[in-house]
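Colleague: Provided below for reference: sequence and predicted model.
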Amino acid sequence: MEKISAIARLSQLNRQLGYKLLVIVAMALAFAYGLVPLYDVLCRVTGLNGKTENVAVSAQSRVDTSRWVEVSFTSNVMPGLAWSFHPVQSSIRVHPGKIETVTFIARNMANETVAGQAVPSVSPGKASEYFKKIECFCFQRQDLKAGESREMPLRFYVSPDIPDDVKALTLSYAFYSAIK
């Protein structure tokens, strides 16, 4: 009788441990899920990692025609994504406040439809809060059919509030494979 009682007690303890472990796993998943938006907010507030705010503008802001800012464009395709991706022009000179449009070309080199997501970064970091994207392919996942090429426009402006000592900035895109 004591043997059955001990087995029942051990079984009850194992169930309790299993429930506790399930709660810990659920909490860890919720914590990991919550880190992404927290990281985005931190980057947006601090300019960390060159993240910029997605900005929609109803009217063009004031244009500072007294100065120029050189904006360079770079691109990378991360391993696992069979794409080629590059800007049509490597740089442009802009007047702060003037809305500009540049184009990037993406091509799927795979024999199947592949989805990708672009992640932007602006350097120097202090310039990131002054780089405002109005329309960008990076706002959503991009699906390209096998062999398909696509022009991807980027509409942006550099805020006229950018410090005078920032005369050049670089916008880099890294394209990652996106889960379907």
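Modeller: All right, it came through fine.
Colleague: contacts, neighbours, all on C-alpha from now
Modeller: Will do.
Colleague: now do the helices in the chain.
Modeller: Listed in chain order, the helices found in the chain under DSSP state H are 2-46.
Colleague: included below, for side-by-side comparison, is a second structure:
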Amino acid sequence: MNKNGKTIGLLSVVVVAMVGLSFAAVPLYRMFCEATGFNGTTQRADAGATHTVNRIVEVRFNSNVSPELPWKFGPEERSVKVKLGETRLTSFFAQNLSGEDITGVARYNVTPEKVGKYFVKTQCFCFDDQRLEARQRVDMPVYFFVDPDFASDPDMADVNVITLSYTFFRARTSQAASDGFRARAPQTAQIAAPAAPVASSASR
């Protein structure tokens, strides 16, 4: 192979590598945010905390809808007070105001952003795309807890209020539209309640 051929081959490898990295960048960034709580990204878990701590925080709920999505969306309650480690159920509603079936996707974060690594959801409508039929309204539960380790972090000493925010956007792909949430209005999404946390001596 001559010099020009080697150069072309090398450039081809570089181009392929750059394309691969561009596709990997988004999921890698998402994984980084979920692992560190960066930018207010919350955590996910399969079960609740193993113990509770006698410190109470207030969790407020905020909702937004992208202008391109003809939905109504909001929390059933504006705020709740929870003990650290306590698994709590809250609920949101969504209604498709249009005459066509639409799939939406929710993006979420918490503020202050530093709380993200301690705010854990075990079940949430935001884990999957949600498909609503024309004029359909659904209730969407969320199970969450605040990690008991929150209490031992000096950076959290000044935090007594946490705001959980959701913004719904219109899903972009036809695949998302076919894989979404298909409930019959009006009804509640079927989400199994997580096991109750085991109380420790700190919570008695």
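Modeller: Okay, I see it. Because the structure is predicted, anything quoted here is derived from the model rather than measured.
Colleague: let me see the TM-score of these two.
Modeller: The TM-score (TM-score structural alignment, normalised by the length of structure 1) is 0.81; 163 aligned residues with a Cα RMSD of 2.3 Å.
Colleague: what's A24 of structure 2 aligned with over in structure 1?
Modeller: In structure 1, the residue paired with A24 of structure 2 is G34, using TM-score structural alignment.
Colleague: could you report the separation of its match from L48 of structure 1?
Modeller: Note on G34 of structure 1: its distance to L48 of structure 1, by Cα to Cα, to the nearest Å, is 18 Å.
Colleague: show me what F73 of structure 2 lines up with in structure 1.
Modeller: Under the alignment by TM-score structural alignment, F73 of structure 2 pairs with F85 in structure 1.
Colleague: what's the single longest strand in structure 2?
Modeller: strand 53-65 (DSSP state E).
Colleague: what is that strand packed up against?
Modeller: strand 71-75, strand 79-84, strand 161-170 (3 or more Cα pairs under 8 Å, 6 or more residues apart in numbering; DSSP states H and E).
Colleague: now mean neighbour count and distance to D101 of structure 2 too, for the ones you listed, in TSV please.
Modeller: Below are these laid out as TSV (neighbours: other Cα atoms under 10 Å; distance: least, Cα to Cα, whole Å):
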stretch	mean neighbour count	distance to D101 of structure 2
strand 71-75	19	11
strand 79-84	18	31
strand 161-170	20	11
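Colleague: pretty sure A168 of structure 1 is touching F73, no?
Modeller: No - A168 of structure 1 lies out of contact with F73 (Cα atoms under 8 Å); the separation is 11.1 Å.
Colleague: hmm, back to that, so G34 and L48 of structure 1 - more neighbours on which side?
Modeller: Taking neighbours as other Cα atoms under 10 Å, G34 of structure 1 and L48 compare with L48 leading, 20 against 11.
Colleague: how about the nearest residue to the more buried one, chain neighbours excluded?
Modeller: G125 (6.6 Å; Cα to Cα, 6 or more residues apart in numbering).
Colleague: that neighbour maps to what in structure 2?
Modeller: Checking TM-score structural alignment: G125 of structure 1 goes with E113.
Colleague: give me every residue that touches its match.
Modeller: G37, F38, N39, G40, T41 (Cα atoms under 8 Å, 6 or more residues apart in numbering).
Colleague: so what's the residue count around the last one?
Modeller: This points to T41 of structure 2. Count around T41 of structure 2 with other Cα under 10 Å applied: 27.
Colleague: now do the first one
Modeller: Residues lying near G37 of structure 2 (other Cα under 10 Å) number 21.
Colleague: so the counterpart of it in structure 1 versus E151 of structure 1, what's the distance?
Modeller: Matched by TM-score structural alignment, G37 of structure 2 corresponds to G47 in structure 1. Look at G47 of structure 1 and E151 of structure 1: by Cα to Cα, they are 28 Å apart.
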